[in-house]
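> quick one: sequence and predicted model below, then my questions.
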Amino acid sequence: MFRRTFWFGTGMAAGVWATTKVNRKLKQLTPDSLAATAANKALDVGARVRDRAVGFALDVRDNMAQREAELDDALGLKAPVDGELPALRHHAAIENSKDPKSVVDDSTSYTTYSYNRNEDH
């Protein structure tokens, strides 16, 4: 009689366990539960991608600043600047005395050109 009671109890426990597992799985497979699970996973993936993108952006910014400093040093852009501006050019690079549009001003000794867009060409 004890054997029958033992196996009866074992069968009941196995049935309760199996029923509980099946009910949990069925609740997980409902449309609402599937949508919530998918949304949670999407949020997790989005957070991981954002973290990696932020890390990448910070790395790019640091490397960009380092490279800019290297270029500044190589080109001498950080060197002290003289207070003087370069001298003005007194003569045009190419003078065309036959050009009717050129006007020579004796006081400045350089050629100026008329840039009137409405003139006939």
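Okay, I see it. Keep in mind that this is a model prediction, so the values were computed, not measured.
> for the rest of this, base every contact and every neighbour count on C-alpha atoms.
Noted.
> look through the protein and tell me its longest helix.
The longest helix of the chain (DSSP state H) is helix 31-75.
> now for it, which elements pack on it?
Helices and strands touching helix 31-75, by 3 or more Cα pairs under 8 Å, 6 or more residues apart in numbering; DSSP states H and E: there are none.
> below is an additional structure, to be compared with the one above:
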Amino acid sequence: MVDLDFERRMNPWLFDSSGNLTDAAKKQFPDLAAAASGTAAPAYTPSVPSGAPAVTVSVEALTRAATNVDTLKTKFAQACKQPSAHVSAVDSLLETPATTAANGTKQGLADGAVMTRAIHA
């Protein structure tokens, strides 16, 4: 609901000397014009620029996306509750034959990472 008295106090430039909305204000603010004339405010109708692509909404696609979000949320929450399991998984990856042969030990891999950071710093 529009309060014209409030608008007169806050936006006096919208009104002429007799307190009526100016023609420019009526065009810019149709809801104020409707309130001033005592009619219902016009419904909002968005304008679509010419040449704009049409958008089609698929309920199935939105439902599938919502399900995917819920699944990701659940998996993320479960993963965050088990950080030690992830540390163990990374630790086991560090013990692969390729890394052990290249670096001798897991500590060798860590030392190599520190050296790389020191060189590039």
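Thanks, I have it. Owing to the predicted nature of the structure, the values given are computational and were not obtained by experimental measurement.
> TM-score for this pair?
With the length set by TM-score structural alignment, normalised by the length of structure 1, the two chains reach a TM-score of 0.31; 47 aligned residues with a Cα RMSD of 2.5 Å.
> if we can go back for a sec, what's the following helix or strand after the longest helix of structure 1?
strand 102-105 (DSSP states H and E).
> show me what that following strand is packed up against.
Looks like strand 102-105 of structure 1 contacts strand 110-113 (3+ Cα pairs under 8 Å, 6+ apart).
> quick one: buried residues of the strand it packs on?
Residues of strand 110-113 of structure 1 classed as buried by neighbour count (16 or more other Cα atoms under 10 Å): Thr111.
> packing partners for that strand?
strand 102-105.
> longest helix in structure 2, by residue count?
What stands out as the longest helix in structure 2, according to DSSP H, is helix 59-80.
> could you point out the helix or strand that follows that one?
helix 83-94.
> can you name the residues in contact with that next one?
100, 106, 109 (Cα atoms under 8 Å, 6 or more residues apart in numbering).
> my read is that the last one contacts Asn103, right?
Yes. Between Leu109 of structure 2 and Asn103 there is a contact under Cα atoms under 8 Å: 5.6 Å.
> neighbours of Met64 of structure 1, how many?
12 (other Cα atoms under 10 Å).
> how near is Val60 of structure 1 to Leu75 of structure 1?
22 Å (Cα to Cα, to the nearest Å).
> before we move on, the earlier item: so which of the contacts of helix 83-94 of structure 2 are in helices?
Those of the contacts of helix 83-94 of structure 2 lying in helices (DSSP H): 100, 106, 109.
> pretty sure the second one is touching Thr100, no?
Yes. The pair Lys106 of structure 2 / Thr100 is scored as a contact, 6.7 Å apart, by Cα under 8 Å.
> ok, Ser53 of structure 1 to Gly46 of structure 1 distance?
Careful, residue 53 of structure 1 is Ala and not Ser. In terms of Cα to Cα, Ala53 of structure 1 sits 10 Å off from Gly46 of structure 1.
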